[in-house]
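K.L.:
Got a sequence here, can you model it:
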Amino acid sequence: MSRCSLFYISLLVLVLRYSVESCVQRHVQAQVPEKLQAGYVVSKVNLDHCGFRQLYLVSNDPDFAVQTDGTILTADVITVPDDGKSFWVLVQDQRGHKWKVNHKVLQRAKRRWSPLPFNIRENDKGPFPKDVERIASDSSVNYTIKYSIEGPGVTTTPINLFSVDSINGMLRVNFAVDREEYPQFIFTARAFDRYTNQEKDLPLPITVNVQDENDNAPQFSSPLIFSVEEQSNPGTVVGQVNATDRDEPNTPHTSIRYSLLNGTDLFAINYDSGLITTRTGTLDRETQDRYFVRVEIKDMGGAPNGLSNQGLASIFLTDINDNPPTFKQSLYTAQVKENQANVLVLRIPVDDKDLKGTPNWKAVYEITKGNESGNFLIRTDPATNEGLLYVAKPLDREKQELMKLELMARNEAPLVRSSSSWKKVPIELTVTNEDEGPEFSAPILRLKVKENVPNGTLIGTYTAIDPETKSSKGIKYYKVTDPGSWINVMETTGDLKVANTIDRESPLVYNNTYNITVKAVDESQKTGTGTVLILIEDVNDNVPIIPKPDLVLCSRDGQRSSILVNAVDYDESPYSGPFTFELSKESEGKWKIKDPKPGTSVVLEQVVDMPNGVYKVPLLVKDLQGVGEEQIVSVHVCECVKEGECAAQRISSRLGVWAVLAMLLALLLLLLLCLLFVLVCSTKGEKLRMTDEYDGTGGMLLKSNTEAPGEEVKDALLVTPGSGIDGGGAMEHQTVVGAAGGALGQQAIHAGSMYQGGTQGYMTNQSMYSTGQYGGGFYGNSSYNKFSDMSILDTWRTNELYLDNKLVYFGEEEDGRFAADLLKSYGYEGVGSPAGSVGCCSVLSNQDSLDFLDSLGPKFRTLADVCMSKTERGEQ
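P.N.:
All right, here's what the predicted structure looks like:
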């Protein structure tokens, strides 16, 4: 095999030893032929970065010599081993710095076979198969070689496009191919020994390029839709035409030329880039808003033999505000009633040629003249773009019958590239007459009045006139608001007179001002209102007062204390402070005023030590005019737990809860004691004098609180006489249990009177029980004790006969009478009551013992409640 003289040198920059920067590369590698003759240049050490320093170079291998410029030569004929040969070169400068350059010489690789790419033409007409190129391996010199190929175009898609003659290595193409689909093929060629079938050379990649021909016309790659503002200047960019060509790039086949086939008077296109621009500044959207331009694209740089394509480009003109709104009339007129507000007067239409709904079209109106008083308001109707003229404030025909306005219309967007200006139009409005109410001479009348002026004082006059007649004739005046009823308004004259005392210090007065409202009514019942502001001037009608006369003075051991007394005066200066304070003569020797200077407060100080207690100190307080009166300051001298609070007050406050609890406990004990008295004491009778034809002395009719008859209320009357007690001429006590007139209870007879009482009584061992009617002598079969006066017995017998007759009468007439004093039989009301019927308590199981009082149940409590009088129960 031949040897070539190709060198491969790789240089690296390394860091010099001894921490000194190296000016030579650290490693050098070279590829050389296997056999080298003497003087063969192997490589060179690069000394360009070493400057002008003088260097010494020496090789450690005698087969290689180093010249002063760094060139490495062979000193003799040498053969390079398969794994190469290594040596190093030592470089040293005058300062003693040394650098070692490692060098390795490698054998050069063998030459590869047929490396160049092949070419075929797309869309070749044949005939096929068609020879392309011969391939050959270097091993064919020593062996009988057969060739084979594999890869894209051979064994993969497109299959069998290429084939090879296995004997001579001729590569052939078998059918036409499209470059736009397969621009290049890279497949592999192999060389085998024809006899041993052993591969004798490395596999060789074979590259086949498909040469292009102009078989594709250019195509538009983006939509041909563009826009540009109307009235644009010449040269304004409209848009970019983009086109592509599938043929091979950067060849004449893909060199596209752009051109316009129409509209060249308005638009131009760049032949090479396809950029469309305007050619004139007269494009008007209002005349034509879209243009259609035909564009042609052609490859081969527009040559006649080039392929071409055409497209229709749409160019839209966008709107600018080059047209102002214009009025349809030169003058607008209307009528409007006086005294009306927020009324639509006129609709004013306009024309605008710009694009509807955009700021270039939307109108904005402005009243440029005639609206100095702000009577009118102009708005825009968003749907129709009309101007809407409103009356914002009422007009007065008496002041001006004809209103002349000037209205200007403009757009939201400013005018652009237009010589026009905003348009204006005059408007004339006739104000029609309407009957109006009276008008006061001034909407607000201000009057100054001193407070406390006498009632009936004339403080001013508030009148109104008719706007049409300019006269006050027939107008009447009435008061609308007057919070304090201080002013009277004279109906026919409008005079304002004081009705009640005007008080500047009244809460109805704010900032010394009091307001009333007056109404004027003409003959047609039209009304007008006005306001009167009464500015009240102050007079000295208030004396200084001490708002907090109850003060606390804390006593301190060995030190006399003082307190601050404040005074106020509701008048204004000069009728108020500073005040003068004076003590009465009776306070001398006990109190004194410390530093008695005029002011709003004074310090009251003890003259002598005074025991704890409350002291009344007369103090005369005068205002700046010397007007005042004596006032009493109550000073509580005490020991304080803190400033202004007595210790006793604080203790009382702390003991308040315990005091309340003690009171509640005492009340509870009292209630229990009362309940005990109710349970053990006899019921006292309320006296009811009998009035009848028998005028006996001492006769009484007893009332009872029992609403239902007890078990013991029968036809007979149970009487229980008690032991007699000599009462000094009075009948001894008896206890009677029975029913009379529907009342149930026990009765005690004492000296000609009969009382209700409890079962307690004055019973002795001689007490007994008996029953019987009243008719059989006094209390029937009862036994009597001695009497000191028998007239009392006659009286009771007379009452007995009267009661007996009345009971019989009531018993016979019960069903036919409905009088209020009728004897009634009540239904039993004790069902479900824990006490049940109280009648059972009439029978005493143990007559000689009072132990039953210790365990009285709810039944006896109910009986006691029935027997108690209203006064005893606490009722009125």
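K.L.:
Only C-alpha atoms from now on, for both contacts and neighbour counts.
P.N.:
Will do.
K.L.:
quick one: the helices in the stretch 551-700 of the chain?
P.N.:
In the stretch 551-700 of the chain, the helices defined using DSSP state H, counting those that start in this stretch lie at 647-680.
K.L.:
For it, which segments are assigned as strands?
P.N.:
562-566, 580-583, 591-594, 601-606, 613-622, 628-638, 640-642, 645-646 (DSSP state E, counting those that start in this stretch).
K.L.:
Here is a second sequence; please produce its structure as well for comparison:
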Amino acid sequence: MMRRSVGQRAVRTFLCAAFLHFLFIAAEHVKDASPSSVLHRQKRKWEWKEFTVPEELPPKSLPYLITTLKNTLSNKTTEFTLIGDGAGDTFRVNKNGEVLLLKKLDREKISSYSLKAQLINSETKAMLEEDDFIIQVQDINDNTPVFAETYSGSVNERAGRGTPVLKVLATDKDDPNTPNGMVTYKLLNGTNFFSINPDTGEIQTAVDTLDRETQSVYKLLVQASDTPGFQGLSATTVVTININDINDNHASFSKRSYHFDVNEDRPRGFNIGALQINDHDEKQNKNPTFTLDDTHKDIFGLELNENNDGVLILKKELDYETKAEYTFTVTLEENVVQPMDNRNPWTTAQIIVYVKDVDEPPVFSQAEYTFSVKEGPGNLIVGSVSARDMDKTSHRIRYSIQDPTSPVTVNSETGQLLLKTALDREQQQKYMFYVTAQEESTTAQKSNVKVTLNVLDINDNDPELASESEVYICENDKSGTVIGVIGATDLDENPGLFRFTLIGKSSNFSLHDNLNNTASIILTHGGFNSKSSEQIVLEIEITDGGTPPRKSIRPLPLRVCVCESDRRTSYCMAYSKSGITVSALIAILLCIITILVIVILFVLRKRYQKEALVSLGKSGSEIHEQLVAYDEEGGGEMDTNIYDVSILTSARADSRVGPDPLVPPMYAVVNKPSACKGDMAVMIDVKKDEADHDRDGIPYDTLHIYGYEGSESVAGSLSSLESSSSFGSDDDYNFLSDWGPRFRTLAQIYGSDVDTSY
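P.N.:
Sure thing, here's the model as predicted:
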């Protein structure tokens, strides 16, 4: 290879030198035809233009003589110099004009160098001539082809011969214009199935029988070489080719028959089981379709699961008591592309489904019940629900309602629904509740059903004036003016057409029924004043259009207003919308009189009591009273007998002698010595001291307080012991007979003429 390169270089050098010599001779014979010396063309002084030098020279070949500079003006006093790319370090010129290469070159880094050759006078350093020249770096095959990436591709199985798969690319840094940089491709394996274009690197299929089920991946070794036709440099890479699957294999059942067990209470859509399918294709190309015989396709169905196998599903509820076993045939079909073989797969299979008996809950005759009942009393029976046990045992069913807010009760034996109370549509129009049916068995299976109760309307509400029915009179209204339009409302569902009538004759107003559920109030005589305090109320009779019709009389208060020209109110006299009737006013007055009478009676009674006490004090009567204050929890009213009043009166008794009166044994606490006249205070202290120190007496926490009034007291006694005698005199209550029939009974009881005939 080196010999061939040196020979080519010698030929090139010879041709270049001959061409330059030819140009130099031609220039010598060219004469200037112009008379002007400025335009006179100079003869060419340099005898070269371009040179070449091989790259990658070994160190022992350096310095390497590239060429010798020649100039017609050179002599002993001149010398050559170089300036430009690489001058001085890469290239050097000696005194003889020889251009030398000083170091190894790399064409892949720098392919050419531009230099200037200068001819100068060595004594005066004056420049005589200069010219440009180029040194081209000659390429040698010193770079191996390189693949840019790792390649992988794919192709469908059974693809036609010559189908493109992928294209590889290798690059070579050597000169592409020379054989050193030209790359060719070759397959080192897999040539039975694939081929490669040696110039473009495109890989194609060589056969049309690729089968993914036989081999799904191919690894090809591709070689890239330079210098075609010679033993150049080369590199290899591995190319991965995947075979894509297509639907070219028939699907088939994995076995001839399938058996399944399913409980009779399974719902629709229940997954009974899977029918496993054999298919050599991948999942995405496994697309079987199933067909059931006509007698069972309404009960069972087949769908695909995530693995594209068949799944038997339930389309209709099963009943063990009706049928316990099902046998049917399923057919399998699939559209394939040019099957690889002619084998006969299993495309039909027998399916056997065994129904298992379970204890089922009761089943209602309807999925949901709806009843309607009129509101009001007298509607007791709503309807009835019915359920039965679907098992062969057929247990007895009992009904119940668990919702306490339900307006309905159910007969536990018959399922008949009865109202608890009368319904009112205006309060609630619809009720929803659940009825429970439960078997009388050990398992006590139960089920629920929804019941909707709609309340039907009857005409049971009186019509009312509409809230917006506000009518007013303007002071400047003339006769015939429509002062307002009234409407009506009714809580009933369809009250029909309302009719309006003005109750009583009125000389100032009239009513016109508009026959559209409204009525107009017309002013027949004007002249009203907003300063008048008299309130105007019209009574309107409203009749609804129900069956039977209902009517009501409603008051319509009218206000008198100061209005502008368009009846827009500026000021209206304010009246209470609910005025006080005459009967209400009389009742209020009677209540006030009754309260005054009671107050007068109370004052008079106090006055007579005070006069009676004063009279008793003046008569000299004397009353002694035992006062007992309690601070205990036991004893009751009988504790007042602990002390005898006679002890207190003994102070005034001159002739009384003998022992003290005996106290009942259960209250005997202390001895009660007699007291002397005028010694009452001493006696009280003695009694108090005995009570304080006698720890055996009961009760222990009794506080005895004694009060004594002498006979000389002007106020008399405050005791109530003798009040019955004083207030029972004839003069006390005779005045009751003068108070009218309401106090006649009191006068008969307490007066002087007491009638005891009753």
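K.L.:
still on that earlier bit, right, and the strands of the stretch 551-700 of the first structure - which one's nearest D131 of the first structure?
P.N.:
strand 640-642 (128.7 Å; Cα to Cα).
K.L.:
Check which residues of that closest one are buried.
P.N.:
C640 (16 or more other Cα atoms under 10 Å).
K.L.:
quick one: contacts of that strand?
P.N.:
Strand 640-642 of the first structure has contacts (Cα atoms under 8 Å, 6 or more residues apart in numbering) with 554-555, 646-647, 650.
K.L.:
what about burial for the residues you listed, which qualify?
P.N.:
So, by 16+ other Cα under 10 Å, the buried ones in the contacts of strand 640-642 of the first structure are 554-555, 646.
K.L.:
Point to the residue nearest the middle of the second structure.
P.N.:
Geometric centre of the second structure, nearest residue: M432, 26.4 Å, by Cα atoms, centre = their mean.
K.L.:
which residue sits closest to it in space, ignoring its chain neighbours?
P.N.:
Nearest non-adjacent residue to M432 of the second structure, counting by Cα to Cα, 6 or more residues apart in numbering: T452, 4.6 Å away.
K.L.:
my read is the one you found is in a strand, agree?
P.N.:
Yes: under DSSP: H, G, I helix; E, B strand; the rest coil, T452 of the second structure sits within a strand.
K.L.:
Quick one: the helices in the first structure, in order.
P.N.:
For the first structure, helices defined by DSSP state H occupy the ranges 647-680, 791-812, 858-867.
K.L.:
The shortest one corresponds to what range in the second structure?
P.N.:
Mapping helix 858-867 of the first structure onto the second structure (TM-score structural alignment) gives no aligned residues.
K.L.:
which strands and helices sit next to that helix?
P.N.:
helix 647-680 (3 or more Cα pairs under 8 Å, 6 or more residues apart in numbering; DSSP states H and E).
K.L.:
Run the chain-centre distance for the helix it packs on.
P.N.:
Offset of helix 647-680 of the first structure from its chain centre (Cα atoms, centre = their mean, to the nearest Å): 56 Å.
K.L.:
how about that helix: buried residues?
P.N.:
678-680.
K.L.:
Distance check, the alignment partner in the first structure of S152 of the second structure against G239 of the first structure.
P.N.:
Alignment of S152 of the second structure against the first structure is given by TM-score structural alignment, with F226 as its counterpart. According to Cα to Cα, to the nearest Å, F226 of the first structure stands 6 Å off from G239 of the first structure.
K.L.:
one step back: how near is the nearest residue to the match of S152 of the second structure once chain neighbours are set aside to K526 of the first structure?
P.N.:
Nearest non-adjacent residue to F226 of the first structure, counting by Cα to Cα, 6+ apart: I315, 4.7 Å away. Separation of I315 of the first structure from K526 of the first structure (Cα to Cα) stands at 70 Å.
K.L.:
more neighbours, the two?
P.N.:
I315 (19 against 14; other Cα atoms under 10 Å).
K.L.:
Now which residue in the second structure aligns to that one?
P.N.:
Aligned partner of I315 of the first structure by TM-score structural alignment: T240.
K.L.:
repeat for F87 of the first structure
P.N.:
In the second structure, F87 of the first structure lands on no residue (TM-score structural alignment).
K.L.:
Distance of the equivalent of T501 of the first structure over in the second structure relative to S36 of the second structure?
P.N.:
Alignment note: T501 of the first structure maps to A422 in the second structure; criterion TM-score structural alignment. Per Cα to Cα, A422 of the second structure is found 140 Å from S36 of the second structure.
K.L.:
What of C474 of the second structure?
P.N.:
Distance from C474 of the second structure to S36 of the second structure, by Cα to Cα: 129 Å.
K.L.:
same question, A10 of the second structure
P.N.:
For A10 of the second structure, the distance to S36 of the second structure - Cα to Cα - is 44 Å.
K.L.:
Excluding residues flanking it in the chain, which one is nearest T52 of the second structure?
P.N.:
Q136 (4.6 Å).
K.L.:
ok, that neighbour - contacts?
P.N.:
Going by Cα under 8 Å, 6+ apart, Q136 of the second structure touches 50-53, 111-113.
K.L.:
change it to 7 Å
P.N.:
For Q136 of the second structure, the contact set (Cα atoms under 7 Å, 6 or more residues apart in numbering) comprises 51-53, 111-113.
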